[in-house]
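**Q** Pasting a predicted model and its sequence here:
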Amino acid sequence: MSLTLLFAQLLNGLQYGVLLFLLAAGLTLVFGIMSFVNLAHGSLYMLGAYAGAVAYGASGSFVLAVLAAAASALLLGLVLELTVVSRLYRRDHLDHVLATFGLVLFFNELVRLVWGPQPYFVQVPQVLSGTVELLGFSYPSYRFAIIAVGLLVALGSYALIHKTRLGMLIRAGAQNPQMVGALGVNIRLLNALLFGLGAMLAGVAGAMAGPILSVQSGMGEPVLITTLVVIVIGGIGSVSGAFYASLIVGLVDTLGRAFLPMALRQVAERSLADAAGPALASMSVYLLMALVLAWRPQGLFPAHRG
């Protein structure tokens, strides 16, 4: 195993981790503050990817595409919160699951009707089509840009949560939403803002993932499952926990897929090793979640309670 390969996979894991964070940051707050299980979060990611692909094709500007994806997902998130989600807050979690699963099916079929069943392939922006030299190692510029955007969003999220009045209300709501409401805070407006913010970040993640993945119906479900694993590992309601857990899961999954097949080739046939390696890598993420639940049920980096 060369150092170049290891460095490349570490960066790939970091890139995957920051994409997961864009999804996990909003979802963990929605779950932690509103106690709402939103399985449709992956659909917002998918629709953001489609909005970005359409805007990019029409304008030729990837910046406008990301902004269009963010705005579209924000608007859709607010509409969903006002029309569907707000009616379910007082209902059981099973009702949340059934309602949002219905939304998943609806949006998947809507995408097939509007854009067809064939996947969209988005070109990497020309300005980011080259490579970046890091310590004598070449890495794709676009993947490096994803890392940079994810880290900027993480810094912005930290500033929002810890340096603003809205962030103070969010942190207070994560600890004791009933008390915050009793103090006169408009909880309904706060919930709508949180849901919209989470939807916007999901849309940005979808737009950023478009050039490295195929944009297609149903693309949100696999990443949603991994995002839920991130939330469990990091701690429900903790944005910093979502960030650290996203990096951990991204690195575990990426390094496992890259190096487990190589390790298995030492003790098994190449075809068997190549088939079993990625499967074991996927299992390792869930095994990690199980170990965290057994050791620290509240997550590795839970929101501070007081």
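**A** Happy to help now that I have it.

**Q** hey, let's count contacts and neighbours off CA atoms from now on
**A** Noted.

**Q** how near is Ile170 to Gly181?
**A** Counting by C-alpha to C-alpha, to the nearest Å, the gap from Ile170 to Gly181 is 12 Å.

**Q** Specify which residue of these two has the higher count of neighbours.
**A** Neighbour count, other C-alpha atoms under 10 Å: between Ile170 and Gly181, Ile170 has more, with 25 against 13.

**Q** Check which element follows the longest helix that the chain contains along the chain.
**A** Taking DSSP state H as the criterion, the chain has its longest helix at helix 3-34. Where DSSP states H and E defines the elements, the next helix or strand beyond helix 3-34 is helix 41-59.

**Q** Take this one as well and set it beside the first:
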Amino acid sequence: MDVIFLFEQLLNGIGYGLMLFLLAAGLTLVFGIMDTLNLAHGSLYMVGAYLAARVHEASSSFLLAIVVAVAATKILALLVELLVMRRLYRRDHLSQVLATIGLIMMADDAVRAIWGPSPIMAPTPAWLSGPVMLFGALPYPSYRLMLIVAGLLVVLGLYLLVNHTRLGMIVRAGASNRRMAELMGVRVDRVFSFVFILGAGLAALAGALMGPISSVQIGMGDAILIPALVVIVIGGIGSVRGAFVAALLVGLIDTAGRAFLPPLLHLMLPPDLAADLASGLASIAMYILMATVLALKPSGLFPARG
């Protein structure tokens, strides 16, 4: 276990954390502003991944695939928001959970009908297929490095939007105190529509970017939704800054657990037991982090609501 391996896993953790942030940012604002729990957010991630993979395969253009995936997913999200979500704003959380679980099932069946039940591997663009040398000694996959750069650019853009524009001020006001924002004349329903579509675009972007390094398959959004919800709870509901910090923490801890625990436990335990124990500990590491944070700060690291 040398310095190069440590640095490589650090970059992997940052990249995974940034993709989690893309998924969690819109979701935490939706929950923070409208108090609406949308479990179907992961399905938008899945749709973005499938669209990008198929468009890239047909056109051989990675950038076109991303643009089409994000745009089409935003249109789909607009329809979902108009036809379904607006009927759930004033309903209780149980109704929201049941309705969005129904949306998940519909999305999975629609994907199965359109693209088939078998997983697919999204192609990696040729210009990002090789490694790059970092610091002259670390060969690192250029595609994973692009994920980090793209994630940081989106974080910067979202920071400027939320903190340095009038629209961002309205979004923060709705997340901090929705009732007061409504009394001050803010059309919170329009704000929610914007945030919902923005979140859908970010989820589709994350799916499109993650496709070439993970299997694109039915239900993939459900698997990544759990870490995204953990990120929201750790960071504080409605807080973009909290989602960013929590996503990096979860990404680093999850990656470190899967990379470092197996060799460490192999030094102390029989191989079979070490492998099983390492897998279990790595899987629950983010939940241990969440429990620790909630024990110290029940509202999360940076709660939006004062």
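**A** Perfect, I can see it now. If you're wondering where the values come from, they're calculated on a predicted model, not measured in any experiment.

**Q** related to what we said a few turns ago, average offset between the longest helix of the first structure and the second structure?
**A** Overlaying the second structure shows helix 3-34 of the first structure at a mean distance of 0.6 Å from the equivalent residues (mean C-alpha distance after the TM-score superposition for the first structure).

**Q** Tell me which residues of that helix come out buried.
**A** For helix 3-34 of the first structure, the neighbour count (16 or more other C-alpha atoms under 10 Å) marks 8-34 as buried.

**Q** how much space between the nearest residue to Leu281 of the second structure once chain neighbours are set aside and Ala65 of the second structure?
**A** With sequence-adjacent residues excluded and distances taken as C-alpha to C-alpha, 6 or more residues apart in numbering, Leu281 of the second structure is closest to Gly257, at 7.3 Å. Gly257 of the second structure sits 33 Å away from Ala65 of the second structure, going by C-alpha to C-alpha.

**Q** Between the two, which is the more surrounded one?
**A** Higher neighbour count among Gly257 of the second structure and Ala65: Ala65, with 24 against 20, using other C-alpha under 10 Å.

**Q** Tell me if the more buried one really is in a strand.
**A** No: counting by DSSP: H, G, I helix; E, B strand; the rest coil, Ala65 of the second structure is located in no strand; its state is helix.

**Q** can you pull the contacts of it?
**A** Each residue near Ala65 of the second structure by C-alpha atoms under 8 Å, 6 or more residues apart in numbering is listed here: 51-56, 59, 208.

**Q** again, only using 7 Å
**A** Applying C-alpha atoms under 7 Å, 6 or more residues apart in numbering, we find Ala65 of the second structure in contact with 52, 55-56.

**Q** For the second structure, which segments are assigned as helices?
**A** 3-34, 41-59, 62-83, 93-115, 142-164, 166-176, 178-183, 188-210, 220-235, 240-266, 271-296.

**Q** could I get those as CSV with distance to Phe302 of the second structure?
**A** Formatted as CSV, the helices of the second structure follow (distance: least, C-alpha to C-alpha, whole Å):
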stretch, distance to Phe302 of the second structure
helix 3-34, 12
helix 41-59, 22
helix 62-83, 28
helix 93-115, 23
helix 142-164, 15
helix 166-176, 11
helix 178-183, 17
helix 188-210, 19
helix 220-235, 6
helix 240-266, 5
helix 271-296, 11
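
**Q** Quick check: which of those is nearest to Phe135 of the second structure?
**A** Among those, helix 3-34 comes nearest to Phe135 of the second structure, with 10.3 Å by C-alpha to C-alpha.

**Q** Point out the other helices and strands that the closest one packs with.
**A** Using 3 or more C-alpha pairs under 7 Å, 6 or more residues apart in numbering; DSSP states H and E, the elements in contact with helix 3-34 of the second structure are helix 142-164, helix 166-176, helix 188-210, helix 220-235, helix 240-266.

**Q** Could you single out the most deeply buried of the ones you listed?
**A** Highest mean neighbour count among those (mean count of other C-alpha atoms under 10 Å): helix 188-210, with a mean of 24.

**Q** mean shift of that helix relative to the first structure?
**A** Relative to the first structure, helix 188-210 of the second structure is 0.6 Å off (mean C-alpha distance after the TM-score superposition for the first structure).

**Q** relative orientation of that helix and helix 41-59 in degrees?
**A** 50 degrees (axes from the mean of the first three to the mean of the last three C-alpha atoms, to 10 degrees).
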